[in-house]
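Asks: Structure of the sequence below:
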Amino acid sequence: METLQSIISFILNDLGAAVFVPLLMLIIGLSMKMKFSEAFSSSLTLGIAFTGMSILINYMMTSMGDAAQKLAQNTGLSLPAVDGGWPGMASISWAWPYAFLMFPLTIGINILLLMFNKTKTLNVDMWNVWNKIFTAVMVSYITGNVLWGFVAASIQIILELKAGDMWGPEVEKLTGIPGVTVPHFVTLIATILFPIDELLKKIPFFNKPLDADSLKEKIGIFGENSVMGAIIGFLLGLAAGYGFSGALQLAIQAATALTLFPMVSKLFSQALSPISEAISDFMKNKFSGKEVYIGLDWPILAGRNELWVAVIITIPVLLIMAIILPGNTVLPFAGIINLSFVIGALLLTDANLGRMIFHGVISAPMFLYGATYFAPYITRLANETGAATVNEGKLLSWSTFEGPDIRLLFSTAFSGNIIGIVLLAAWMGLFYWMYHSKKKYNATIEND
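Replies: Predicted coordinates for the structure are as follows:
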């Protein structure tokens, strides 16, 4: 056990995603009979793409996040739960004593489902195993049973793989990269947004194309990535109290990020297309054309500027909700850039900016109440593991708590709560409905 824990620690902490994933893709490429020079070049380019995108995301999160946090500070509001954001949650999750067991569980379930043709997704996004750990901890704390925690995490692994199958054609459409998908837990928010999205499609304004390209056609220069970024950055800077010069600086920073995101995202296509073709050819020759998607982390979608426009526009909404919602204890701070809705909304709506923003607005209370509900359990995990120090009278939480719906339902259902069991079954029914609806939609994409 100690050896396994050391290996996992080395992969996650010492190598990191920008090294580990390209190494894994090099092995996969060579296994698919690629020439070493081609496999090495593709893997190296993938490492460059991940590093470049990470730099840009951190740049955006720092510049926009600092402004958003300043906006939060300007409210003068004091709430007891400190927002640690997703990095804080990941850190304390890996400190859980049983965390290392989630790594082989994730790989084992994936291999079994591939062997029995129950998924097309080979998930190589091992960093986000922490998300399954986090679910297991929350469920085990609330139910008082570690086994239920691992059962919930196992179901989550299966749902993520099925989501990967479902999103594959959409990811290719949005990124231009064949044979990849995003089996990330954060996309499962689309499950409860799906019926709302189906209603929005019937409303004239929301059922017309409204991605970055169509927006550019409608409003000209104001739809340019750089101009949109500059306008949003300037307005956020003014709202944060930066003054005119500070707002102008933030405008340039936002314009820079939104201009560079699509450029860096092309590196993913350059890196992954040769590997995807090799996998496709191998599967056709060996397994009668069996299709496999490579499951990667969500940053392969970060080149879509609709994602960043929607998430920045909803920052003030999240902050206002935190102030006015009765019973909320969390002031958005470290997690104020709400990636927890926007990636699922991007995939669900086919990058329709109007519907994405609508989903961000209506889902804000769910994230805040989820953060409030789970705050005592997050605080307990931090204190028990020693991963963070939370002073008495304070709580640690995450304002844009990923998957508050399904994590709450896992916890209540496995505690024997009848309403929780019924609602979990209903959630699964919604997922089934969305899955089959997207399969029909995917068939139209593939036929085009």
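Asks: hey, let's count contacts and neighbours off CA atoms from now on
Replies: Will do.
Asks: for residue 244, what are its contacts?
Replies: residue 238 (CA atoms under 8 Å, 6 or more residues apart in numbering).
Asks: From what I see, residue 165 and residue 181 are in contact.
Replies: Yes. In this structure, residue 165 is within contact of residue 181 by CA atoms under 8 Å, at 7.4 Å.
Asks: Could you also give me the structure for this second sequence? I'd like to compare it with the first:
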Amino acid sequence: MQILSNVVRYIISLPPAVFIGIVMGVLCLVFGGGIKNALRSACLFSVGMTGINLIMSYCVGEMQSIATALSTRLGIELSMIDGGYGSGGSGGSWMFPGAIPALCIMLVINIVFILLKWTDTMWTDVHNTWHGIYIGLLIYALTGSVLYGTIVAIITLVIMLKLGDLTAPTFQEFNGTPNIAVYATSATIPAIFTFFVMKVINKIPRLKDLKADAESIQDRFGIFGEIMVIGMLLGIILGILAGYNFKNIMMTGVVMSATMTLFPKMAALICEGIVPVTTSVIGFMNKHFSGRKLNVAVDPAMLLGDPSVMASFVILVPISIVMAMVTPGIAFIPIASLAGMPYWIGGVVPYTKGNVVHTVICMSLYIFLASLVATQLGPIVTEAARLTGRMTEAIASGITIVSWDEGGSFIGYAFVKLFKLLGLSVL
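Replies: So this is what the prediction gives:
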């Protein structure tokens, strides 16, 4: 069992771009796509995800510097530290003792659900099972019970499965990617939240009819509506707000412009890589299962291609900082967690149809609630980090660690409240 556990942990520890590329290539082969298509699909996926990760790292690094500068200028000093993915995330999740059993049971559940027609998606995105397993880790930290944590992890993964099925049609239609689904709650929970918020927005005169998607903005403002120019202008404004000198202001503008220009191109590579896989799956299902539809689960990076994603991200960074400053109940400045925000937005824009104004409204509300939840879950996130050997020096000094994703999870919060109500908390 230990050998199997080590092998699984090693495979899952592969960089997402490598892991997903291998999985997509193997899938294409298994479903009869041939070596040529399998190799092409694997390369396109890996190159696209690598490009997105590189651009994301560069952009997020710049935005984190701006966030730090803004918080310093505004004199914000809060009691908790944003650990981001470093406080747990995909690495720490797999150190949870119940992680491998939860993963294996979930894969069996997925097969059973497919056979019973309770789902139409193969959970090929094994890497992102960490989102559900991290919730199990939180319950382990809260209760001290591996069993409770494992059960919660499995329940959360089943919830993720159904949320993936629920959001798949909207994600597919907006992004033009048939037969794909996303299970990561970093995309699906904000998506479901936005679905309900848009019900309200669509009842408000003028606001509901406001055209603010990339195409409408460009038609209205000409050259100043082009996403490349918008990125430059937003970057310059943020640089000024951060108190940068002229050189750094202009560099921030270039970084934002490059980000908004290159992101869709990298996402397009991933979309191209999907085609051989989904074509093979469709052909196989038509031949053997009377044309039944079957989706392929992919990384939420798939959802980052629309220009409104990064445009909204740049606008939301200062909003997040100011929100932390003025809102009672939020005890941290979101800086490290900014790396997860684009994935939230990627799940939101299919429901706002790429409308930047609607996206900013929905995301501001979501960030507000997630930040409140993250503050309340801080002590549990800190204990989870300690148990998995993360940020040990900071924790030993008495610092409380928080994070947005999954440390600000609504699902995790609900389970924590349930176990406390049952009197099973040891914290």
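Asks: Between residue 165 and residue 181 of the first structure, which contacts overlap?
Replies: 121, 293.
Asks: Look at these two and report which has more neighbours.
Replies: In this view residue 165 of the first structure and residue 181 are compared by other CA atoms under 10 Å, and residue 181 has more residues nearby, 31 against 26.
Asks: mind checking how far the more buried one is from residue 298 of the first structure?
Replies: In this view, residue 181 of the first structure and residue 298 of the first structure are 9 Å apart by CA to CA, to the nearest Å.
Asks: just residue 380 of the first structure next, same as before
Replies: Distance from residue 380 of the first structure to residue 298 of the first structure, by CA to CA: 29 Å.
Asks: do the same with residue 254 of the first structure
Replies: From residue 254 of the first structure to residue 298 of the first structure the distance is 20 Å (CA to CA).
Asks: Stretch 255-274 of the first structure corresponds to what range in the second structure?
Replies: With TM-score structural alignment applied, stretch 255-274 of the first structure matches the range 257-276 in the second structure.
Asks: Can you state the mean residue-to-residue distance of the matching stretch versus the first structure?
Replies: Comparison of stretch 257-276 of the second structure with the first structure after fitting gives an average deviation of 1.2 Å (mean CA distance after the TM-score superposition for the first structure).
Asks: Show me which positions of that stretch end up buried.
Replies: Across stretch 257-276 of the second structure, burial judged by 16 or more other CA atoms under 10 Å covers 257-276.
Asks: Could you pick out which of the residues you listed are located in helices?
Replies: Counting by DSSP state H, these place 257-276 in helices.
Asks: any idea how far residue 238 of the second structure is from the counterpart of residue 222 of the first structure in the second structure?
Replies: Here residue 222 of the first structure is matched to residue 224 in the second structure, going by TM-score structural alignment. Separation of residue 224 of the second structure from residue 238 of the second structure (CA to CA): 17 Å.
Asks: My read is that residue 40 of the first structure contacts residue 26, right?
Replies: Yes. Between residue 40 of the first structure and residue 26 there is a contact under CA under 8 Å: 6.1 Å.
Asks: ok, these two, which is more surrounded?
Replies: Shown here are residue 40 of the first structure and residue 26; by other CA under 10 Å, residue 26 has more neighbours (23 against 20).
Asks: For stretch 155-170 of the first structure, which outside residues touch it?
Replies: Residues contacting stretch 155-170 of the first structure (CA under 8 Å, 6+ apart): 106, 109-110, 119-123, 132, 179-185, 187-188, 293, 295, 347, 350, 435, 438-439, 442, 445-446.
Asks: Please enumerate the strands of the first structure.
Replies: 81-83, 121-123, 180-181, 293-295, 395-397 (DSSP state E).
Asks: and the ones you listed, which is most packed in?
Replies: Compared across the strands of the first structure, strand 180-181 shows the largest average neighbour count, a mean of 30 (mean count of other CA atoms under 10 Å).
Asks: mean per-residue distance, that one to the second structure?
Replies: Averaged out, strand 180-181 of the first structure is 1.6 Å away (mean CA distance after the TM-score superposition for the first structure).
Asks: quick one on the thing from earlier: distance from the chain centre to the match of stretch 255-274 of the first structure, please.
Replies: 17 Å (CA atoms, centre = their mean, to the nearest Å).
Asks: closest to residue 143 of the first structure out of the strands of the first structure?
Replies: strand 395-397 (19.3 Å; CA to CA).
Asks: In contact with residue 308 of the second structure, which residues?
Replies: 213-214, 349, 354-356.
Asks: please redo it, this time with the cut-off set to 7 Å
Replies: 213-214, 354, 356 (CA atoms under 7 Å, 6 or more residues apart in numbering).
Asks: Which among the residues you listed count as buried?
Replies: Buried among the contacts of residue 308 of the second structure (16+ other CA under 10 Å): 213-214, 354, 356.
Asks: want to throw the residues you listed into TSV with distance to residue 158 of the second structure?
Replies: Listed next are those as TSV, based on distance: CA to CA, whole Å:
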residue	distance to residue 158 of the second structure
213	34
214	35
354	29
356	32
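Asks: right, and out of those residues, which lies closest to residue 14 of the second structure?
Replies: Residue 14 of the second structure lies nearest to residue 354 out of those, by CA to CA, at 32.5 Å.
Asks: Give me the aligned partner of that closest one over in the first structure.
Replies: Structural alignment (TM-score structural alignment) places residue 354 of the second structure against residue 351 in the first structure.
Asks: Roughly how far does that match sit from residue 129 of the first structure?
Replies: 27 Å.
Asks: can you check residue 123 of the first structure too?
Replies: Distance, residue 123 of the first structure to residue 129 of the first structure, using CA to CA: 10 Å.
Asks: How about residue 370 of the first structure?
Replies: 21 Å.
Asks: residue range for stretch 30-41 of the first structure in the second structure?
Replies: Against the second structure, stretch 30-41 of the first structure falls on residues 29-40 (TM-score structural alignment).
Asks: which residues sit against that stretch?
Replies: In contact with stretch 29-40 of the second structure (CA under 7 Å, 6+ apart) are residues 25-26, 28, 276, 280-281, 284.
Asks: Would you mind listing the two of the residues you listed that lie farthest apart?
Replies: 25 and 284 (15.5 Å).
Asks: before we move on, the earlier item: kindly check the end-to-end length of the match of stretch 30-41 of the first structure for me.
Replies: Note: stretch 29-40 of the second structure ends 11 Å apart using CA to CA.
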